[in-house]
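Enquirer: build me a model:
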Amino acid sequence: MSKRPHILALGLALVAGLAACTPQTDESVARQDVVFAPTYKGVKTDLLEGDLVNFHVAMSGARDETDVHRYAECAAAQYALIRGFGFARHVRTTTDKSDEIWSGDAVYVISAALPEGLKTIDAEVIVADCEDNSIPTV
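Expert: Coordinates of the predicted model:
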């Protein structure tokens, strides 16, 4: 019985293992590895119709669109509380980045009772979380 197949298999396994150790050539960086030093540039609200509210947010230092979404969510939660409501439902958020400024255009439905839908928020819980994470609200 020849030992060559075993040696060949071992050699291939070593090459495959070393290939996995090569540095990544793309420029992707994990979110948690990016320095997060945000500057929140403000929120503009527009009542669209009834309980439908549009939030325009801007910030610099965001790691990605998730930070912009969170900023808009914080604004929506505080707005709901200011208006005497306890809940909101996320309708949509679009984000854009121009130079170092991120902007978000979010729409929420605010309501006194927990609205139907998958993306609902309890305004008091979200505002408390925003305060804990130093994200400003309206």
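Enquirer: C-alpha only now, for contacts and for neighbours.
Expert: Noted.
Enquirer: please identify which helix or strand holds the closest residue to residue 120 other than its chain neighbours.
Expert: Nearest residue to residue 120 in three dimensions, chain neighbours excluded: residue 89, at 4.2 Å (CA to CA, 6 or more residues apart in numbering). Here residue 89, judged by DSSP states H and E, is contained in strand 87-98.
Enquirer: and for comparison, fold this next one:
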Amino acid sequence: MRAVPLVLVALVSGCQNAEQPVVDVFRPDYKGVETRLLEGDLVNFLVTMEGARDPQDVLDYAECAASQYALIRGFGFARQVRTNVVEEGGLWRGDAVYTVSPALPRGLRTIDAEVAVETCRDKGIPTI
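Expert: Okay, the predicted model is just below:
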């Protein structure tokens, strides 16, 4: 009688070890970027996307746009000033402000534009 429960335990524990497939459903739809020069080195980026997992996906999209913009303007760096993200009915919008500069700016949220654009390409995030 003692062997039966051990066999049942072995069968149940065997079922628990079966690996479940991981399904990746992240399929972002990047709808576009609107760029506005605010003043001097301040630039506003309005990004829109569907299929974001969370606000970080929108922040990443805005950073990619800012990085490419910095390179287009002949600058090597950007710094995030602020980003506001809202989601309504599956449509995510980001309103981001960045500074662009030829030299590494002060602050914690500095971005090497060339490196960032390459990372964006690797992740499949479009730039401007």
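Enquirer: TM-score of the superposition?
Expert: The TM-score (TM-score structural alignment, normalised by the length of structure 2) is 0.81; 107 aligned residues with a CA RMSD of 1.3 Å.
Enquirer: before we move on, back to that, quick one: whichever residue in structure 2 pairs up with the residue nearest to residue 120 of structure 1 and residue 63 of structure 2, what's the gap?
Expert: In structure 2, the residue paired with residue 89 of structure 1 according to TM-score structural alignment is residue 79. Using CA to CA, to the nearest Å, we find residue 79 of structure 2 at a distance of 9 Å from residue 63 of structure 2.
Enquirer: ok, those two, which is more surrounded?
Expert: residue 63 (28 against 24; other CA atoms under 10 Å).
Enquirer: quick one, longest helix in structure 2?
Expert: Using DSSP state H to define each element, structure 2 has its longest helix at helix 55-72.
Enquirer: next, the contact list for the match of residue 89 of structure 1, please.
Expert: Neighbouring residues of residue 79 of structure 2 by CA atoms under 8 Å, 6 or more residues apart in numbering: 98-100, 105, 107, 109-111.
Enquirer: separation between it and residue 5 of structure 2?
Expert: From residue 79 of structure 2 to residue 5 of structure 2 the distance is 63 Å (CA to CA).
Enquirer: return the residues in contact with the counterpart of residue 67 of structure 2 in structure 1.
Expert: In structure 1, the residue matched to residue 67 of structure 2 (TM-score structural alignment) is residue 77. Contact analysis of residue 77 of structure 1 by CA under 8 Å, 6+ apart lists 87-88, 121-124, 126-127, 137.
Enquirer: follow-up on the earlier one: the strand holding residue 89 of structure 1: how far from the chain's middle?
Expert: For strand 87-98 of structure 1, the separation from the chain centroid amounts to 10 Å (computed by CA atoms, centre = their mean, to the nearest Å).
Enquirer: tell me which residue of structure 1 lines up with residue 44 of structure 2.
Expert: Per TM-score structural alignment, residue 44 of structure 2 is aligned with residue 54.
Enquirer: my guess is that match contacts residue 43, does it?
Expert: No: in this structure, residue 54 of structure 1 is not within contact of residue 43 by CA atoms under 8 Å, at 10.1 Å.
Enquirer: all helices of structure 2, in order?
Expert: Remark: helices assigned in structure 2 by DSSP H are 3-16, 55-72, 113-123.
Enquirer: looking at the ones you listed, which one is packed in the most?
Expert: Ranked by mean neighbour count, the helices of structure 2 are led by helix 55-72 with a mean of 23 (mean count of other CA atoms under 10 Å).
Enquirer: next, the angle from that helix to strand 77-88.
Expert: 140 degrees (axes from the mean of the first three to the mean of the last three CA atoms, to 10 degrees).
Enquirer: contacts only, for residue 86 of structure 1.
Expert: The neighbours of residue 86 of structure 1, taking CA under 8 Å, 6+ apart as the test, are 80, 110-114, 122-124.
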